[in-house]
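>>> Build me a model:
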Amino acid sequence: DQFSRRWRNNPLISPLIAPHSTYSCKPETLQNALDIATKHHVPLHIHCSETRDEVYDVEKKYGVRPVGLLKKYGLLKNETILAHCGWITKNEILDMKNVGVSVAHCPVSNMKIATGGFAPVPELLDARVPVGLGTDGAASNNTLDMFETMKFCALVHKNHRWDPTILPAQTVVDLATRGGATTLGVQHSLGSLEGGKTADLIMIDLKKPHLTPLHDPVSHLVYAVRGTDVCTTIVNGAPLMLEKEFLTIDVEKTLEQSQKIALELTS
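The predicted structure is shown next:
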């Protein structure tokens, strides 16, 4: 509640309320989260149907699957973001469409922890459910590289469907840009380079052996570019990195502090 009040009108920080999941949060916690989100007009974010065990456990405990439980307590609504959705049904997709929820697809995380399923993105897009790409946390992704996530997104669906035409490169780039912005409810200011939108953008150094030759820039973004190829980052019109030079942080000091903190956490 305090966090939402503090950051709600900040141009760089967008608060949301994020109860973890239906299997780790009691109904009272879910209801409290909904109340805070409604009070401050901020989105809700929750893990949903990430694994088969989660679905079975929630259904055994509450008599309904995770999507049904969210619907029962009012969390299945517009401005709710469901992470993963690897074990959802066609009827649940219809419920999601009808109330206007969005989905964060995290293919790298799903594969690393072997969930056995991943969001049925083609069906979600056909139903016009907004879908964006996510990395999940470092524990289940490591690199948090959105270019890597785009590549895995394209490949996992092609492999699963036995169809190389599923999720073409442009669709995947859209998921990572416009789709992400729509999922977060900020599509009017972010997600594409247009007049009147916030100047959040990156530039990529294409003069690399693994990016040569260049035939199709969009395909390159999905299948060849890496996060380390980004040479310039601009946020809200302010340069944070120019030609690989960091302008706002001491890189060596930051790396040293990060290693020290990591050792403290694991010791």
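>>> contacts, neighbours, all on C-alpha from now
Fine.
>>> Following the chain onward from the one helix or strand Val172 maps to, which element is next?
Per DSSP states H and E, Val172 falls inside helix 169-174. The helix or strand immediately downstream of helix 169-174 is helix 180-184, counting by DSSP H and E.
>>> helices and strands around that next one, which ones?
With contacts taken as 3 or more C-alpha pairs under 8 Å, 6 or more residues apart in numbering; DSSP states H and E, helix 180-184 sits against strand 102-105, strand 131-133.
>>> to compare against the first, here's another:
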Amino acid sequence: MNSRRFRGPIDLHAHSSVSDGTETPSQLVRAALEAGIGTVALTDHDSTAGWVEAASAAKQAGITLIPGMELSTRVQYASVHMLAYLFDPGNAALVAETARIRQARLTRAEEIVQHIGRDFALSWDDVLAQSTEGATIGRPHIADALVARGHAPTRSEAFAGILHWKRGYAKPHYAPDPLTGVRLVREAGGVPVLAHPGTRGAEHVVPEAELKRLADAGLFGLEIDHRENLPDAKKRLHALADKFGLAVTGSSDYHGDGKPNRLGENTTAPEVLERIIAESTGSEPVYPD
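Have a look, this model is predicted:
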């Protein structure tokens, strides 16, 4: 794939209001244009519902869209997020699995609100007021409801306070294991990358033996250039990427006003995106008209 078909900077991790971003897919694309981004990936949690709107906006804005998703996976109680690029959004197995995950998120969210509501003034209607129709409702919407109710000053502080796992309100939801996630994405013609795998430091980086299994199954890369990856973890992850021949990506993990992350604060090299496009068979980038 000729890199002249897309422009940089390249940001391969951004969320819209379809999941836990604060901007619609169209608004996200316009924000990317205003930030000087040449290529942006829409990676809403466990959903492709924003692809069509984002594609139309990207063509009008004159930037390239990489259709994607952030797939939830889990190892026991530890959440492992997996970015998936250019897969077939109609793949039956992936559609069924993401529907199961979204339902589990919804059920979990309702239970969390019920538990919080025993100690704080908070209702399910408060949470719905912070989401858009069809959105994948999760903890970020609960956090926004807590802010709206005056129980926390910001979404981040709601996560650090009431929604912290030590408080006992938040419980894990169903998600497949990472190996299943890699296989699902590859079977759908997509390209999988572990999202921000170093947020808890080097000692909590994916064990080497497990990473080898993921690489052997088709894991493409590691999102190392991300503001939440800790320095010691980044060093370890670079060494593992070299050992197993994994690509290195960089992204903002933009959520609009939902997080301080800004579009383009970390980016991916053009040659890495070229490889992603070359390996994908499920869908195509959306290029400007």
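>>> Drop the TM-score for these two in here.
Comparison of the two superposed chains (TM-score structural alignment, normalised by the length of structure 1) gives a TM-score of 0.36, and 138 aligned residues with a C-alpha RMSD of 5.2 Å.
>>> Tell me which stretches of structure 1 form helices.
Under the criterion DSSP state H, structure 1 contains helices at 2-7, 27-40, 52-62, 66-72, 90-99, 107-112, 121-126, 146-161, 169-174, 180-184, 217-223, 251-266.
>>> Pick the most deeply packed of these.
helix 180-184 (a mean of 23; mean count of other C-alpha atoms under 10 Å).
>>> Ser26 of structure 2 contacts Glu53, correct?
Yes. Counting by C-alpha atoms under 8 Å, Ser26 of structure 2 does reach Glu53; the two are 6.2 Å apart.
>>> Comparing the two, which shows the higher neighbour count?
Legend: neighbour count by other C-alpha atoms under 10 Å for Ser26 of structure 2 and Glu53, higher for Ser26 (20 against 14).
>>> Report the contact partners of the more buried one.
By C-alpha atoms under 8 Å, 6 or more residues apart in numbering, the residues touching Ser26 of structure 2 are 53-54, 56-58.
>>> buried subset of these?
Buried members of these, counted by 16 or more other C-alpha atoms under 10 Å: 54, 56-58.
>>> could I get those as TSV with distance to Met69 of structure 2 and secondary structure?
Compiled in TSV, the buried ones among the contacts of Ser26 of structure 2 are given as follows (distance: C-alpha to C-alpha, whole Å; DSSP: H, G, I helix; E, B strand; the rest coil):
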residue	distance to Met69 of structure 2	secondary structure
Ala54	13	helix
Ser56	18	helix
Ala57	18	helix
Ala58	17	helix
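>>> Out of these, which is nearest to Ala104 of structure 2?
For the buried ones among the contacts of Ser26 of structure 2, the closest approach to Ala104 of structure 2 (C-alpha to C-alpha) belongs to Ala54, at 26.0 Å.
>>> quick one: that closest one and Ala31 touch, right?
No. Contact between Ala54 of structure 2 and Ala31 fails when scored by C-alpha under 8 Å: they sit 11.7 Å apart.
>>> Ile81 of structure 1: which of the helices of structure 1 is closest?
helix 180-184 (6.8 Å).
>>> in structure 2, which spans are helices?
With DSSP H as the criterion, structure 2 has helices at 25-34, 51-61, 92-116, 124-128, 139-148, 155-160, 178-187, 208-217, 231-244, 270-279.
>>> the inter-axis angle of the second one versus helix 25-34?
Taking axes from the mean of the first three to the mean of the last three C-alpha atoms, to 10 degrees, helix 51-61 of structure 2 and helix 25-34 form an angle of 40 degrees between their directions.
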